[in-house]
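Chemist: sequence plus predicted model, see below.
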Amino acid sequence: MDKVNLRRRILRSRAELDETTLRESSAAVRELLLDQPWVQMAGLVACYWSFGAEPSTHGLILALWKHGATVILPVQRADADLDWAVYDGPDSLAPGPGGYLEPVDVRRGPDAIRTAALVLVPALAVDRTTGVRLGRGRGHYDRALARVGPNVPTVALLHEGELIEGVPAEPHDQPVRLAVQPSGITRLVQM
């Protein structure tokens, strides 16, 4: 299946998820991550503010922040790259140009992700063999992931059934090293 059709299929499946399933899925993903020592010890975490039917990151970000981690969130740039700014609590977000909530803090530049000890990224699906993630098709996160060091955990947050075989890959696609679904954490690419 090509990326466009696979993306449509997964977005359609996500649209059919009820509020209870979304809430329970997000809570399971959050708790799995917060139980990991490599998450607990990460001083600087790059994450994203979820929207729609994505596994919610809102509670995860708040928990990381309350436990002393510095969390940076993406800010969309006009050149399709991602800038980064620090999350400083729920009141530190405002709608950005794409309608997504973004931090209002000082922009740290696209290379700020290089200093993260943990990188959490959105994905519609991830290939269980190669770690290639299917995003929304704009390449923001492939550019960002290309800047991340080889020993940093890069983690895609998924709903159950979104870790699959056969995600189409292109030369610019950057694999993630781990995928988290409500049923568990899967290591995909060696660090």
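Modeler: Good, I have the coordinates.
Chemist: rest of the way, CA atoms for contacts and neighbours
Modeler: OK.
Chemist: can you give me the helices for the protein?
Modeler: Secondary structure of the chain by DSSP state H: the helices cover 3-15, 19-34, 37-40, 58-66, 140-145.
Chemist: tell me which of those is the most buried.
Modeler: helix 140-145 (a mean of 20; mean count of other CA atoms under 10 Å).
Chemist: pasting the second one now:
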Amino acid sequence: MHPTLAINEDHSVHPIVTKTGLRAELLARRAAMPSETRSGAARPIRDALLSVPEVEMAGTIAAYVSIGDEPDTRSLLFALWKRGAYVLVPRLLPDGDLDWASYEGPDSLVPGARGCLESSEPPRGPGAVASADVVLVPAVAVDRTGVRLGRGGGSYDRALARVGPAILTAALLYDGELVDSVPAEPHDQRVRAVVTPARGLVRLG
């Protein structure tokens, strides 16, 4: 199926679309997005998250350093850190799993695998994400039941499988990337909320 047919005007997904086709369409849309739209997404996402009760009360927050066309998280990371939260960011391991280390301000970030920035602080192990009170993850799309479409590597599915059922897990998206359905596979780990520039935090499920 041609990827331009995947998403309808109302953001519903064609019922026979594959993950590969949906991912390709949404990444193409991000690439074509005006730079001011991308840059303008960071502040409302940050401000919405900073006012979420679970985030306000969290002692430890697992987040990530955005790359490429993802909604920018750098100001969010800095704000969480300045507020006093213990912020963990991932480090991609050779087997595709995620290790975690503390974010200690912008100067603690160094180039890592596959063009990602990671913390220069000592790694705490893949299981460190289980200690987080809130977990923020990247996504290309999420559906209204929480099924998350990532980049296809499975790293965050492995990480989310270690997170307890009462923990807020939220994906950061651009407007229009919360869709009616995403093709699901047995290993997929659902998120419990998304955050978009226009809608703020939307709880799912």
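Modeler: Cool, the structure landed. Predicted model only: the values in this text are computed from it and were never measured.
Chemist: in JSON lines, list the helices of the first structure along with distance to residue 183 of the first structure.
Modeler: JSON lines is the format used below for the helices of the first structure (distance: least, CA to CA, whole Å):
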{"stretch": "helix 3-15", "distance to residue 183 of the first structure": "17"}
{"stretch": "helix 19-34", "distance to residue 183 of the first structure": "8"}
{"stretch": "helix 37-40", "distance to residue 183 of the first structure": "18"}
{"stretch": "helix 58-66", "distance to residue 183 of the first structure": "17"}
{"stretch": "helix 140-145", "distance to residue 183 of the first structure": "25"}
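Chemist: closest to residue 168 of the first structure out of those?
Modeler: Nearest of these to residue 168 of the first structure, taken as CA to CA: helix 3-15 at 6.1 Å.
Chemist: the helices of the first structure: which one's closest to residue 124 of the first structure?
Modeler: helix 3-15 (6.5 Å).
Chemist: so what's the aligned residue in the second structure for residue 121 of the first structure up against?
Modeler: Under the alignment (TM-score structural alignment), residue 121 of the first structure pairs with residue 137 of the second structure. Residue 137 of the second structure makes contact with 63-64, 156, 169-172 under the criterion CA atoms under 8 Å, 6 or more residues apart in numbering.
Chemist: go again using 10 Å as the cut-off
Modeler: Under the criterion of CA atoms under 10 Å, 6 or more residues apart in numbering, the neighbours of residue 137 of the second structure are 62-66, 148, 150, 156, 159-160, 169-173, 191, 194.
Chemist: residue 68 of the first structure now?
Modeler: The neighbours of residue 68 of the first structure, taking CA under 10 Å, 6+ apart as the test, are 40-44.
Chemist: now with 8 Å, please.
Modeler: Under the criterion of CA under 8 Å, 6+ apart, the contact list for residue 68 of the first structure reads residue 43.
Chemist: what distance do you get for it to residue 89 of the first structure?
Modeler: Summarising the geometry, the distance separating residue 68 of the first structure from residue 89 of the first structure, computed by CA to CA, to the nearest Å, is 12 Å.
Chemist: quick check: neighbours shared by those two?
Modeler: With CA under 8 Å, 6+ apart applied, the contact sets of residue 68 of the first structure and residue 89 do not overlap.
Chemist: run a quick neighbour tally on the counterpart of residue 111 of the second structure in the first structure.
Modeler: When the first structure is aligned by TM-score structural alignment, the residue opposite residue 111 of the second structure is residue 95. Burial of residue 95 of the first structure is recorded as 11 neighbouring residues (other CA atoms under 10 Å).
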